[in-house]
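Student: Provided below are the primary sequence and the corresponding predicted coordinates.
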Amino acid sequence: MTHQPLCVEDLRRSAAARLAPAVWDFISGGSGTESTLQANRAALDGVSLVPRVLAGVKSVDTGAQLPGGPAALPLAVAPMAYQRLLHPEGELAAAQGALAAGVPFVVSTISSHSLEEIAAVGADLWFQLYWLHDRGRMVELIRRAEQVGCRALMVTVDVPIMGRRLRDLRNEFTLPSWIRSANLESDGPSAAHARRPGESAVAAHTKLAFDPTFGWSDLEWIREQTRLPLVVKGILDPQDAEQAVRLGADAVVVSNHGGRQLDGAPASITALPWVAEAVGGQCRVLMDSGVRSGTDILRALALGADAVLIGRPVLWGLSAAGAPGVAQVFSILRTELEEALLLAGCADLAAARTLRSIISGLRV
């Protein structure tokens, strides 16, 4: 008998069995010893929520107001590269799943379908931008995002270089010829397709494309290029969050890039309360890295987040069943979040933010 997945972990196991080992390592691995990758889950599991009782809650409202507008759930799909590695339809199928769930889909600069192709799906899109050597290309990407109706611009600030991901180095990971960085290249081969002994071709490609000198003045320049809401992703230090707000950020994402950048950085959920307190409601606060359940979403809300980004679980659903698999991920998360809200005595997300939490024995 084939059982329907009951949690995203079921989809993770399905994806692990289905994907080629090198592709699985590419989406699952972290940098260095993967200590931060592991810390993300351990820290989330270390957050206990103190439920309220006799609240008289019969039903809950999971609707959220995000930087680009309303969403059915307090989440968006995190920007993730080269999704055709997981399924032939790649980002198109993932965006269809997000559309069905009523949540935003963030298009990566290095997606394997073009921004215009993904926009044709009709989902609520944000566009994620890396700082490139070619500033003219960045302006072009921003204009394309505006033209197709993206509702927010997300700038990732924690990748001056790609973290040293040992799994990819050992696998000498290389993109297959039929996958390309559709927003940056022609159909021809790139550095991401050239195998080199002991190297990751994807890391080599990003080194050529990304400019590590990205600074605050550059973020200010990006702010001047568009009227779209600006989301700054990759913040862990509260002082950086405050500076982002001063430069016009409409939201910050507390993120350690899923444990794929600085190994030894704190878990995102650990840094979340510091950042939320620092910005003091001046901008929206999102969080990613390690979120796997509706309870995790509730934990993030209780510790100061307005919403979360969902990354790897979307790829697991995409691998398992394309667009329906992604929609299933969000269906599971919705069911889990609704149940968690009810059990915690919360009628809506505002009530969730008033819950007391215990973090590894420390009450907050």
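Tutor: The structure has been received and is ready for your questions.
Student: can we go C-alpha only for contacts and neighbour counts from here?
Tutor: Fine.
Student: need the helices for the stretch 151-300 of the chain, in chain order.
Tutor: 166-171, 201-209, 216-225, 238-246, 268-279, 294-302 (DSSP state H, counting those that start in this stretch).
Student: out of the ones you listed, deepest packed?
Tutor: helix 294-302 (a mean of 24; mean count of other CA atoms under 10 Å).
Student: next, the angle helix 268-279 makes with that helix.
Tutor: 20 degrees (axes from the mean of the first three to the mean of the last three CA atoms, to 10 degrees).
Student: count of neighbours near His88?
Tutor: Heads up, residue 88 is Pro, not His. Neighbour count of Pro88, defined by other CA atoms under 10 Å: 14.
Student: same question, Asp10
Tutor: Under the neighbour criterion other CA under 10 Å, Asp10 is assigned a count of 14.
Student: and it, that's in a strand?
Tutor: No - secondary structure of Asp10 (DSSP: H, G, I helix; E, B strand; the rest coil): helix, not part of a strand.
Student: how near is it to Gly317?
Tutor: Distance, Asp10 to Gly317, using CA to CA, to the nearest Å: 10 Å.
Student: adding another structure so you can compare the two:
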Amino acid sequence: MASSTNWFETINEAQWRAKKRLPRSVYLALLAATERGLTLSDNVAAFDELGWRPRVADLPAERDLTTTVLGHEISMPLLISPVGVQAVHPEGEVAVARAAAAEGTAMGLSSFGSKPVEEVAAANPLTFLQTYWVGSREDILARAERGKAAGAKAFILTLDWSFASRRDWGSPPIPQQLDLKTMASFAPEVIRKPRYLATYLRHRTLPELGVPNIGEPGQPAPGFFDAYGEWMQTPPPSWEDLAWLVDQLDLPVVIKGISRPDDARRAVDVGAAAISVSNHGGNNLDGTPGSIRSLPAVVEAVGDQVEVLFDGGIRRGADAVKAVALGARAVMVGRAYLWGMAAGGEQGVRNVLQVLRAGIDEALLGLGRASVHDLVPDDVIVPAGFTRGSGDPAPAALAMAADPATRQAPAQASPEG
């Protein structure tokens, strides 16, 4: 389908439309990464180093994209990653949740998001609530129990964050609240983007900077920096803390932020139902390798003991297929859907998901795979040294796949990994 006023063909075009529509500070906040943005860049660029081994005959006329995550079927191996402070559209996470539900996939909701879990779970019954380690053990357990009561199907605990606030290339500050002084300072940017302003005027609201999922239900939402300050003052969790939470909570727990095989094994030991290989979209320690470089060694470390999700740098459906071929159960998408929402609201998010779905299907066709469950590491050409920095030696199967002199297929990745 050719691009039109209401449709874009690629994620790059969604980003271009978002840049045209959003005030400069809002757009730059979507690009934020720590320090020089080395990890953010590598998240995307690393996918370009991976090649394909396509087939040309006996290709499947139809391809099955469906899979399961934590026992729930989704229409493709892709779900929404939780992202906080969504000031790109008045309907925020509720619009994203509706779009994900319409496309048959799960919604990840950030505890630092702008909409309460009760509203989001009502819009998408397959909602996973995310939090950081903010407050006491009991505070975190209560947050998870609130999510469960609202209908959330899983609890995501994000641990890859080091409170680095330096942005060498000038990422904008996030205001604590939209008082008159703040609105006056941002007014010159907003006036230059009349479509953005008109959207908020039609909804008779202002961008929401509170974090209702950190506070008590029905009470005024804490300000972003109130919650952030509490987070900074909370001691980081121990593995004992994580084991306690998993034991107490009657929901599957996803530990997000894994990049090392030894951490992956510890997550299995404490009872995590799934892990997410992630570097917080480049917002943790700058210089950490792109997530896709860490994935193979993590998959090798845990085998089929736990579901492995992937998060970082997905810009094409083909990227998702590469991650699944290397052992991920499914991928999580962040910035791409925010660009879609900025470009076209709920329909823009659906547009992004449809573009990614088409890319997954096309890659399966080219590889001659009838199902996402048929993908194996040998479908991908992995160059020597690609998995640098994993902490463990590269898996033997991937080393074989990377060697052009070797044509024997490596062992198939477990569909549970």
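Tutor: Great, that's in hand. Because the structure is a prediction, the values reported are computed rather than measured.
Student: ok, back up a step: of the helices of the stretch 151-300 of structure 1, which is nearest Gln4 of structure 1?
Tutor: helix 294-302 (17.8 Å; CA to CA).
Student: which residue numbers in structure 2 go with the helix or strand following that closest one?
Tutor: Scanning forward in sequence from helix 294-302 of structure 1 by DSSP states H and E, the next helix or strand is strand 307-310. Taken onto structure 2 by TM-score structural alignment, strand 307-310 of structure 1 occupies residues 330-333 there.
Student: that older thread, wait, which of the helices of the stretch 151-300 of structure 1 is closest to Ala16 of structure 1?
Tutor: helix 166-171 (15.0 Å).
Student: with structure 2 superposed, average distance for that closest one?
Tutor: Once fitted to structure 2, helix 166-171 of structure 1 is off its aligned match by 5.3 Å on average (mean CA distance after the TM-score superposition for structure 1).
Student: and that helix, how far out from the chain's middle?
Tutor: 22 Å (CA atoms, centre = their mean, to the nearest Å).
Student: tell me what that helix is packed against?
Tutor: helix 21-28 (3 or more CA pairs under 8 Å, 6 or more residues apart in numbering; DSSP states H and E).
Student: the helix it packs on corresponds to what range in structure 2?
Tutor: By TM-score structural alignment, helix 21-28 of structure 1 lines up with residues 24-31 in structure 2.
Student: which ones are touching the counterpart of Val246 of structure 2 in structure 1?
Tutor: The equivalent of Val246 of structure 2 in structure 1 is Arg223 (alignment by TM-score structural alignment). For Arg223 of structure 1, the contacting residues are Leu230, Leu247, Gly248, Ala249, by CA atoms under 8 Å, 6 or more residues apart in numbering.
Student: tell me the counterpart of the third one in structure 2.
Tutor: For Gly248 of structure 1, the aligned residue in structure 2 is Gly271 (criterion: TM-score structural alignment).
Student: now do the buried residues in the match of helix 21-28 of structure 1.
Tutor: Of the residues in stretch 24-31 of structure 2, those buried by neighbour count under the rule 16 or more other CA atoms under 10 Å are Arg24, Ser25, Val26, Tyr27, Leu28, Ala29, Leu30.
Student: tabulate those residues (CSV), appending distance to Gln233 of structure 2.
Tutor: Below are the buried residues of stretch 24-31 of structure 2 laid out as CSV (distance: CA to CA, whole Å):
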residue, distance to Gln233 of structure 2
Arg24, 31
Ser25, 27
Val26, 27
Tyr27, 29
Leu28, 27
Ala29, 24
Leu30, 26
